[in-house]
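Asker: Using only what follows, build the 3D model:
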Amino acid sequence: MKKSLFAMAAILGLALTSCSSDDNNKSDDNKSTFVLKADDLKGEIKDGTVTLDASQTYLLTGPLLVKGGATLVIPAGTTIKASATIDPNALYIAVERNAKININGTSAKPVVMTSAKAIPTEGSWGGLIIAGNAKVNTGDNGTSEVGGLSYGGTNNADSSGNINFLKISYTGSKFSPTKEYNGISFFGVGSGTVVSDIYTFESGDDGIEFFGGAVNASNLVIVNSYDDSLDFADGWQGTATNVYIKGVSKAAIEGSNNEKNPGEATPVTTAKLVNFSIIKGGATFIADEKTINYKDGGGKQAYTNFYVDNDMPAALIKISSTDNAAAKNITDGFFTIVNYNIGAAITNLTGPKLSGTVGVATGAGAGAELPTWATWTK
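Answerer: Below is the predicted model of the structure:
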């Protein structure tokens, strides 16, 4: 009997040990081998989930790359500052295809990405780059112009995580005369990615740019961009809703289809742009590529509830005289604006097909004034 009891106890102990081991393995499934250092944030997150600590201020000292299969979580209230002394082109955060970034800010506690310089300026660091598996019309395996990430594919529903309530400022360092970082660059990012409530400030290049993909975005405040404010190209199939743009250097919106094959590349850029307010800003901002730069074929662009302040240039759009594909798309009615309020100083409205209610559109919510949904950016 004692032998039987001992045997039963041994079996029970082995079973408990086995269960305990399994539980530990399960709890370790999301652990990462990445070593997180608040004062030296850089390197490759190759596996598992890395979660930052909102009570820390992180110093970005080199590229931070989230590799395929890994996840970076940034809780509400977290601040990341790019080094004041390291080459700005080496300071960026990049998310590969099949990786995820979850930026979980709130209106009361946004996530902040900025420069550590005492007096920061545009171009003080790179920015945020996200690559996905969604369709682009430049090929299924492109390479991002900065960061060197592969992007594109066939999954328009792909998810790269979420971005909610992010303030990102002083980005856009110049990699070369023709290659600059944006505030945020979306390369082939899919519609499964949730993007809302972003504030970009003082970007050396574009504030936000979509290179193909099908991601949608809402509640965007883009202030002081030194190239275009919002840019989309390469077959983007998305909707941007509630967009407030101020401080326009080139174009408030640059929308194109494909630089090398503007009239035939597919999928054709198909952009829905809803509730937009556009204000040129102070004298340093000249908007010399107009309110909308419709280029490289332009694709299909449909605007609804469009407010343009009186300080923008007299011509509403810029279009190259040699861009035959763009001219054809305009003739075919693929460039439309429904319900608009365009300042009286803007006297040349040639280009888009205009319809709907005139003079009462409120744009992003309050015409030239910052809308109530964006008060968290102050």
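
Asker: okay, CA-based contacts and neighbour counts for the rest of this
Answerer: Will do.

Asker: show me where the stretch 1-150 of the chain has strands.
Answerer: When secondary structure is read from DSSP state E, counting those that start in this stretch, the stretch 1-150 of the chain shows strands at 41-45, 49-51, 57-66, 71-75, 79-82, 93-95, 100-104, 111-115, 128-131, 142-143, 150-151.

Asker: And the fourth one, what does it pack against?
Answerer: Looking back up the chat, that one is strand 71-75. strand 49-51, strand 100-104 (3 or more Cα pairs under 8 Å, 6 or more residues apart in numbering; DSSP states H and E).

Asker: Make sure Asp158 is actually in contact with Phe187.
Answerer: No - applying Cα atoms under 8 Å as the test, Asp158 and Phe187 come out as separate, 11.9 Å apart.

Asker: can you give me the helices for the stretch 251-378 of the chain?
Answerer: With DSSP state H, counting those that start in this stretch as the criterion, the stretch 251-378 of the chain has helices at 324-331.

Asker: now do the stretch 51-200 of the chain
Answerer: According to DSSP H, counting those that start in this stretch, the stretch 51-200 of the chain contains no helices.

Asker: residues in contact with Ser144?
Answerer: Contact analysis of Ser144 by Cα atoms under 8 Å, 6 or more residues apart in numbering lists 150-151, 187.

Asker: what's the burial count for the nearest residue to Lys37 once chain neighbours are set aside?
Answerer: Distances taken as Cα to Cα, 6 or more residues apart in numbering put Tyr58 closest to Lys37, at 7.9 Å, once the chain neighbours are dropped. Neighbourhood size, Tyr58 [other Cα atoms under 10 Å]: 23.

Asker: Here is a second sequence; please produce its structure as well for comparison:
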Amino acid sequence: MKSRCTTLILSTLLVISFFNVNAQDFDQDHNQWTKGWTNFDPNTTNYPKAEETIPTIIADDLFLNNDVTYLLSGNVYVTSGATLTIEDGTIIRCDHENPANLIITKGSKLIAVGSEISPIVFTSNKAPKSRASGDWGGIVIAGSGKINSVSGNGTIDSINPQFSLYGGTDENEQTSIMRFVRIEFPGRKSQSNGLSLYAIGSSSIIDNIMVSYSGQDSFNWNGGINNISKMISYKAEDDDFQISEGFKGVLDNLIAIRHPYITSPRGSYALQINGYNKDLGLIQPTELTDITVTNSTFVNLSDTKNYIHTTAAISASNSALIYINNSKISGFSDVVKFDQTYTSLAVIEKSFNMDNSFFNIHGEGVQAAYQPNTGVLNVLKYNRFTQNFVDVETLFSDPHSKAVPKFGLQKSLNAYMVMK
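Answerer: The predicted structure is shown next:
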């Protein structure tokens, strides 16, 4: 994880090159990695019926093979240092009547490695066209990495207290290896998010994960350190990527696709970034959540008839540190919203950097709690933007595709304004 000073140096270099060479040609679609293993229409997919139920306590190593379709029912705990290994192409139907959660407890491990042609799928056990957001719980992984709390650990709500502990001092721990995994219709209210990562270490490998129609957050990071890539959140009710408790890492190739009518009552964000958890306390300011987001696309599928229902793309709270580079933001009210912990323009400029990116919004661009908030638009300098809000169908090449949505700009990037 680079220092804030290094980030600022990199930002300056990118600014110098921005007007000469575009690091990403935004009129092209660069999400070829989404082809083959994703599913943007999971409610019509015919999955085989479950043949075997996964035990609720997995205390010894267990292997799930792809010639069996499994039922995940209730809270299933991997405990006592056991490893759950799931073969590529395995389908796991998740109970909605006894809502399912897969919980990897501290010291245990999940190895779920699919492939482009044979992804691993966790999905609702309802019939096609009857599935809905929050049909089941989700996947919870508790690691031993560092979190920014007074005690150095935390407990996970809504699960057995015996298995709820997470956090420690092992920054390099490996709690999970997950690749080419789809998680469909999770996020049962008061239970869990699609994929919740607690205090994972840098040796965990997580990429090519898609969470669709989550009733809560699609992805949730609580502490830890890791570089993660190729994550898709599709039409979540709550936040797409929620990050807190001192998590540090580079998040590359994130995609959040939202709809203005699918949101929580309090508002939902593509990125909800919290510097620390007030309930757990702050160990020291140097351990605040600090993320770099690159090559990412955050889109709300809004138009001029419904954009009033959208929020800012990014919510920053409790002094979190954020750097956005080479990314697209479209269809939201604003790029970023800062809470009261960002007490001045100087504080914001030290905490938030964005460059070589593109945005299409219908608000002012930046919301800041401090008053008067003169000058806050400075944080959007050196990025291109639409002079007026543009409907999603007009802006992008094929945003509503049920095969693979495409978010290349229909016009050349040079056709848009530059924030100076």
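
Asker: Can you calculate the TM-score here?
Answerer: The TM-score (TM-score structural alignment, normalised by the length of the first structure) is 0.77; 322 aligned residues with a Cα RMSD of 2.9 Å.

Asker: circling back to that earlier point, highest neighbour count among the contacts of Ser144 of the first structure?
Answerer: The most crowded member of the contacts of Ser144 of the first structure, judged by other Cα under 10 Å, is Phe187 (34 neighbours).

Asker: unless I'm mixing things up, that residue is touching Gly132, no?
Answerer: Yes - between Phe187 of the first structure and Gly132 a contact is recorded at 6.2 Å, counting by Cα under 8 Å.

Asker: shared neighbours, the two?
Answerer: Counting by Cα under 8 Å, 6+ apart, the residues touching both Phe187 of the first structure and Gly132 are 151-152, 213.

Asker: Kindly reformat the residues you listed as a markdown table and extend each row with distance to Val221 of the first structure.
Answerer: Below are these laid out as a markdown table (distance: Cα to Cα, whole Å):
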| residue | distance to Val221 of the first structure |
| --- | --- |
| Tyr151 | 26 |
| Gly152 | 27 |
| Gly213 | 21 |
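
Asker: one step back: joint contacts of Asp158 and Phe187 of the first structure?
Answerer: By the contact definition Cα under 8 Å, 6+ apart, Asp158 of the first structure and Phe187 are jointly contacted by Gly132.

Asker: returning to that earlier point: hey, which of the strands of the stretch 1-150 of the first structure is tucked in deepest?
Answerer: strand 128-131 (a mean of 26; mean count of other Cα atoms under 10 Å).

Asker: Identify the residue range in the second structure corresponding to that one.
Answerer: With TM-score structural alignment applied, strand 128-131 of the first structure matches the range 139-142 in the second structure.

Asker: in the superposed pair, what's the mean gap between the matching stretch and the first structure?
Answerer: Average distance, stretch 139-142 of the second structure versus aligned residues of the first structure after superposition (mean Cα distance after the TM-score superposition for the first structure): 0.4 Å.

Asker: most residues in a single strand of the second structure, which one?
Answerer: strand 248-258 (DSSP state E).

Asker: What range does it cover in the first structure?
Answerer: Aligned using TM-score structural alignment, strand 248-258 of the second structure spans residues 237-247 in the first structure.

Asker: Show me the contact partners of the matching stretch.
Answerer: By Cα under 8 Å, 6+ apart, the surrounding residues in contact with stretch 237-247 of the first structure are 191, 212-225, 229, 252, 269-282, 285, 363-365, 370-371.

Asker: Out of these, which end up buried?
Answerer: 191, 212-225, 229, 252, 269-281, 285, 363-365, 370-371 (16 or more other Cα atoms under 10 Å).

Asker: From those residues, which land in strands?
Answerer: Per DSSP E, those map to strands at 217-225, 270-279.

Asker: Residues contacting stretch 172-184 of the first structure, please?
Answerer: Residues outside stretch 172-184 of the first structure that contact it (Cα under 8 Å, 6+ apart): 88-89, 122-130, 145-146, 168-169, 171, 200, 203-209.

Asker: Val215 of the first structure corresponds to which position in the second structure?
Answerer: Alignment note (TM-score structural alignment): Val215 of the first structure maps to Asn226 of the second structure.

Asker: Apart from its chain neighbours, what residue comes closest to that match?
Answerer: Nearest residue to Asn226 of the second structure, sequence neighbours excluded (Cα to Cα, 6+ apart): Ser202, at 4.5 Å.

Asker: So the one you found sits against Gly223, correct?
Answerer: No - using Cα under 8 Å, Ser202 of the second structure is not in contact with Gly223, being 11.5 Å away.

Asker: quick one: Thr154 of the first structure from Gly132 of the first structure, how far?
Answerer: Distance of Thr154 of the first structure to Gly132 of the first structure, given as Cα to Cα, to the nearest Å: 10 Å.
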